[in-house]
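Novice: Turn this into a structure:
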Amino acid sequence: MAEAAREELVRIEGNWYFPPSSVRDGALAESATPYTCPWKGVAQYWDIRSGAGLPDGAWSYPHPFDGAADRVGREFAGYVAFDPRVTIEE
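Specialist: Model prediction:
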């Protein structure tokens, strides 16, 4: 579903965020689920279409709030994190 070198990933609050270019085309479909993190910003949820599928199984922050990247130590706009039920392998 996504593949990237570890140095390309961003770790935020226990979740690995993958660069948008590492997510396979067609693996995700936009979800209408709303959520706003108080410090990261408005989230875009994604339904995972691969395998058995998983509604809202991934999320990203297309336009993080000002200062969010400073708090993380790195830019993460558009990076995609996956639900804990999705296996992340090294």
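
Novice: CA atoms for contacts and neighbours, from now on please.
Specialist: Will do.

Novice: Stretch 13-29: end-to-end distance?
Specialist: Between the opening and closing residues of stretch 13-29 we find a distance of 24 Å, counting by CA to CA, to the nearest Å.

Novice: can you check stretch 60-67 too?
Specialist: Across stretch 60-67, the straight-line distance between its terminal residues is 16 Å, by CA to CA.

Novice: Go through that stretch and flag the buried ones.
Specialist: Ser60, Tyr61, Pro62, Pro64 (16 or more other CA atoms under 10 Å).

Novice: for the residue nearest to the spatial centre of the chain, what are its contacts?
Specialist: What sits nearest the mean C-alpha location of the chain, by CA atoms, centre = their mean, is Val80, with 1.9 Å. By CA atoms under 8 Å, 6 or more residues apart in numbering, the contact set of Val80 is Tyr17, Phe18, Pro19, Pro20, Val23, Ala58, Trp59, Ser60, Tyr61.

Novice: Next, the second sequence, to be compared with the first:
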Amino acid sequence: MMRAIFNGVVIAETPRTKRVEGNDYFPPDSLKREYFTDSPTKSLCPWKGVARYYSVSVDGVTSPDAAWYYPHPSPLARRIKNHVAFWNGVTIEGTREKKPTAQSR
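Specialist: Just a heads-up that it's a prediction; the model follows:
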């Protein structure tokens, strides 16, 4: 199980993330939304597209722009559409579970 932790609290949890450029991207439904607020910040990645940001707040401690996602990624990055990656004080812990194979289904 993979977990994103900020200020001692799990803010996202999922069995599998999508790993791109050394970052674990968490599926949108894995976020505990009460800890996230939209940010006006945007940035541009030459191959992924325009990133949007969330600020993360837990127990009165806020990390501005600590999470980012691509709502409209380029075709090359479509597999991470709306998935969220973290930095700026958020730690990632855990082990990604393997995808089920045809034999294990």
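
Novice: tm score of chain vs chain?
Specialist: Once superposed, chain against chain, the TM-score is 0.84 (TM-score structural alignment, normalised by the length of the first structure); 83 aligned residues with a CA RMSD of 1.3 Å.

Novice: follow-up on the earlier one: please identify which of the contacts of Val80 of the first structure is nearest to Gly41 of the first structure.
Specialist: Checking those against Gly41 of the first structure with CA to CA, the nearest one is Tyr61 at 6.6 Å.

Novice: Please pull up the equivalent of that closest one in the second structure.
Specialist: Taking TM-score structural alignment for the superposition, Tyr61 of the first structure sits opposite Tyr70 in the second structure.

Novice: quick one, what contacts its match?
Specialist: Lys48, Gly49, Val50, Ala51, Arg52, Ile80, Lys81, Asn82, His83, Val84.

Novice: any idea how far it lies from Ala51 of the second structure?
Specialist: When distances are taken as CA to CA, Tyr70 of the second structure and Ala51 of the second structure turn out to be 5 Å apart.

Novice: end to end, how far does stretch 10-17 of the first structure reach?
Specialist: Across its full length, stretch 10-17 of the first structure reaches 5 Å between end residues, using CA to CA.

Novice: That one aligns to what range in the second structure?
Specialist: Matched against the second structure by TM-score structural alignment, stretch 10-17 of the first structure falls on residues 18-25.

Novice: Equivalent analysis for stretch 35-45 of the first structure, please.
Specialist: Residues 43-53 of the second structure are where stretch 35-45 of the first structure aligns, with TM-score structural alignment as the criterion.

Novice: Next, count neighbours for the nearest residue to Thr14 of the second structure once chain neighbours are set aside.
Specialist: Using CA to CA, 6 or more residues apart in numbering and skipping the chain neighbours, the partner closest in space to Thr14 of the second structure is Met2 (5.3 Å). Met2 of the second structure has 20 neighbouring residues, counting by other CA atoms under 10 Å.
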